[in-house]
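Visitor: A predicted structure for the sequence below; I have some questions about it.
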Amino acid sequence: MIPDNIQALAPNMVQWRRHLHTHPELGYEEYDTQKFILSTLRAMGHHPIVAGDTGVVVDIGTDGPIVLARADIDALPIEEESPIDYRSRREGVMHACGHDGHTAMLLGVAQVLPQFLDKIPGRARLIFQPAEERHPGGALKMIRDGVLDGVIRVTGLHLQSELPAGKIGARPGVQSANSDRFDILIEGKGGHGSAPHHTIDPIPVMAQMIMAMQTIISRQINPTDAAVLTISAAQSGSAYNAIPSRAELKGTVRTFNQDVQNRIIEQMRQVMEGTAETFGAHAELQYRKGYPSVVNSQEEWKIFKDVVEKFAGRDVWIDVEQRMGGEDFAYYLQQRPGVFWNLGAHDPRYPYPHHHSQFNFAESVMPLGVWIMVQTILAFIREPLSPSGARQTENS
């Protein structure tokens, strides 16, 4: 199914991907990554420009409808523990989510796309976006720098290590969750560990809050409304014989529905204030709404599914479930119709989830990713916008 000229890109993409994996950079620090992308694109004969501080944009094709395709380029603050020979050389930084593969595939698209766009009027705008993993997300900076100007549709992909290698899918409508973060700061009164009656110990306050907040989802939210409240860090004190004066909780909330999101915030505040008052302490909630839900437009999802079935085969398609993960590609989809899709990349040698210190994926799927991305761009260029899609573009 995959043409020989695209399959032949595999060694280059593996080389690009492993170079990026060896030299990962965090969000808004991707200076070496940016230089590598710029030099690689220029060697292909393209004329890329800088956007979003550490991002890259390149237009390919002639005048006509513009379709945007995006890859994210940043890594995570994780110390890699993989036994591979191309493991990260940067202490405490690792490509643990597949962004190195996304970048390599979009470079592959840049390599082959000119030969396809020679035959039709239209342009592809390939963007290499920084800081997807760093709130508030690099997508907003790229948008402010004008990457959506003139664009009629958008698309992007994400490798999924838990899906069978070579399977492709997307979901019409809501595909990912609202992704929020919170901090709870608890103020008590410190003192000596031998005299707790002279203190207001923040640690029991923190413990009580943790237990009480677990009931928000199970007892305050309708069971038919999917939601997650995770407390991921609890910090207080450092000595054996001293009661600290402060404690801090950190965590995340994931929802699909804005009303549910707001109700959880209200319940968290009530639990926090009530618990603190009971113990004579004071607490403050710092809640930050993060990435909105990824919402694929119905028409573009159908176009994409037809592309997959035509150019990869019906047996390749997989109906993906809604995910609680966050993704700042949602910001592009708020302003232009499009589809964000998944490419299965499970490698049985690396049975580790995304954001794990030994995460890896099957590099063999990258030519398929390029092939489907190319054909999606072409289909999005050829297919006229529906009236609703046209209005969305004009009003954004």
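Guide: Arrived safely, thanks for sending.
Visitor: CA atoms for contacts and neighbours, from now on please.
Guide: Fine.
Visitor: ok so residue 133 is a helix residue?
Guide: No - looking at residue 133 with DSSP: H, G, I helix; E, B strand; the rest coil, it is coil, so not inside a helix.
Visitor: That one against residue 74, yeah?
Guide: Yes - Residue 133 sits in contact with residue 74 when judged by C-alpha atoms under 8 Å, with a separation of 7.0 Å.
Visitor: neighbour-wise, which of these two wins?
Guide: With other C-alpha atoms under 10 Å as the criterion, residue 133 and residue 74 differ in neighbour count, and residue 74 comes out ahead with 33 against 21.
Visitor: for that one, what are its contacts?
Guide: Residues counted as contacts of residue 74 (C-alpha atoms under 8 Å, 6 or more residues apart in numbering) are 24-28, 30, 95, 99-100, 129-133.
Visitor: okay, pairing it with this:
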Amino acid sequence: MFQSSTLQAAVESVKEEVIQWRRYLHENPELSFEEENTSQFVYDTLCSFGNLEVSRPTKYSVMARLIGPQPGKTLGIRADMDALPIQEENTFDFVSKAPGIMHACGHDGHTAMLLGTAKVLAGFKDQFKGEVRFFFQHAEEYFPGGAKEMVEAGVMKGVDFVIAAHLMSHVDFGKVGITYGPMMAAPDAFWITINGIGGHGGMPHQTTDSIAIGAQVVTNLQHIVSRNTDPLDNLVVSIGKFVGGEAANVIANSVEINGTVRSFDEKVRASVPVLMERIVKGITEAHGATYEFKYVNGYMPVINHDEVTRAIEDTVREVYGDDTVEIQRPSMGAEDFSAFQKEAPSAYFLIGARNEEKGIVYPHHHPRFTVDEDAFEYGVKIFANAVFKFLG
């Protein structure tokens, strides 16, 4: 692997810029499919580096190409840019200026780390073969996702490998999480409406109680995981929303149920909506109610390629030492990075951003979420060294 004190010095030289970029982005968050100012900031910053071919593949995304002097492989590196509809409760100096919107998942850090990586590597254009493509992706948080749009726009044409990282609140600062094979689940969503006959709470015999029927539906949906699928299959069926009724003495006409299904195996995934509707249909018919059922497939599961993952693990060990690596179990979280994975062998890894000594302990999507900014150097250094691992 290419080892150079000059490369390491270049990483050190951008540390403060990366932090400032992240803080600017944190103060100015934008939601999925609304990243107009964010993408323009990224575009302008990349153009200032030199040696990069910068473009806008879609309305809210940015791509930069760094092409070496000799032909070779092409490595893609991706960062997401969107924020979440959460009111920030942090008290540091660079809190969100946008009411009800904050970077509560670390995407501001991802964007800043990849900007830092692009600036570092722009100074080493003549020292590797092939090409590096930097993907600044919009709308990771909102289905159908920005990754799919970027892929459809052709950004992956000719890409041989693609990598990405996530700053992670459950991984301690100074550690890097590596997962081989299945890493994140496919996140599907469902909506169920139970239509009964409302009436007086004191005369339930004159009604068809949609809440009581809905409660049975919720309970029985759990049988899909516990009794209808192999215990060795990874599957989650969770209800996140149950809405019905407006008054204590009124039995509701209808109930709305909304939830998520997480899985890795395509056969298991395909079986779930069939099993769900069978349960809903049976319970509602048994009690004289009707139902409406909608099921939508979300992102594909994130499944890491063994050879690409091993190259990332080797890079981490060579740059930071064996103690830095933590082999991680699969997660039932989700990521639309899987759209890039469909096009080329890839690896997605985690950068520890939790630091109890600094009070950085809140989980992702929490109003007091933040990350240890010292972790950004890990991202830049691993990405920069990985380029020479893949491209030589």
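Guide: Yep, that arrived. For clarity, every value in this text was computed on a predicted model and none was experimentally measured.
Visitor: Just give me the closest of the contacts of residue 74 of structure 1 to residue 284 of structure 1.
Guide: Distance from residue 284 of structure 1 was checked for each of these by C-alpha to C-alpha. The minimum falls on residue 133, at 25.8 Å.
Visitor: Show me what residue 181 of structure 2 aligns to in structure 1.
Guide: Matched across to structure 1, residue 181 of structure 2 falls on residue 173, judged by TM-score structural alignment.
Visitor: Oops, could you answer that again for residue 144 of structure 2 instead?
Guide: For residue 144 of structure 2, the aligned position in structure 1 is occupied by residue 136, per TM-score structural alignment.
Visitor: contacting residues around that match?
Guide: Residues in contact with residue 136 of structure 1 (C-alpha under 8 Å, 6+ apart) are 290, 291.
Visitor: how does it look with 6 Å?
Guide: Contacts were defined as C-alpha atoms under 6 Å, 6 or more residues apart in numbering; by that measure residue 136 of structure 1 touches no other residue.
Visitor: for the one 5 residues further on, same thing?
Guide: For residue 141 of structure 1, the contact set (C-alpha under 6 Å, 6+ apart) comprises residue 52.
Visitor: How many residues are close by residue 21 of structure 2?
Guide: Around residue 21 of structure 2 sit 20 other residues, with neighbours defined as other C-alpha under 10 Å.
Visitor: Now residue 225 of structure 2: closest residue in space that isn't a chain neighbour?
Guide: If the residues on either side of it in the chain are set aside, residue 225 of structure 2 comes closest to residue 235, at 6.4 Å by C-alpha to C-alpha, 6 or more residues apart in numbering.
Visitor: about what we covered before: roughly how far does the match of residue 144 of structure 2 sit from residue 147 of structure 1?
Guide: Plainly put, residue 136 of structure 1 is 17 Å away from residue 147 of structure 1 if you go by C-alpha to C-alpha, to the nearest Å.
Visitor: do the same with residue 125 of structure 1
Guide: The spacing between residue 125 of structure 1 and residue 147 of structure 1, counted by C-alpha to C-alpha, is 8 Å.
Visitor: Identify the residue nearest the residue mapped onto residue 346 of structure 2 from structure 1 in space, chain neighbours excluded?
Guide: Under the alignment defined by TM-score structural alignment, residue 346 of structure 2 is paired with residue 338 of structure 1. Spatial nearest neighbour of residue 338 of structure 1, excluding adjacent residues (C-alpha to C-alpha, 6+ apart): residue 154 at 4.7 Å.
Visitor: What's the match for that neighbour in structure 2?
Guide: Alignment of residue 154 of structure 1 against structure 2 is given by TM-score structural alignment, with residue 162 as its counterpart.
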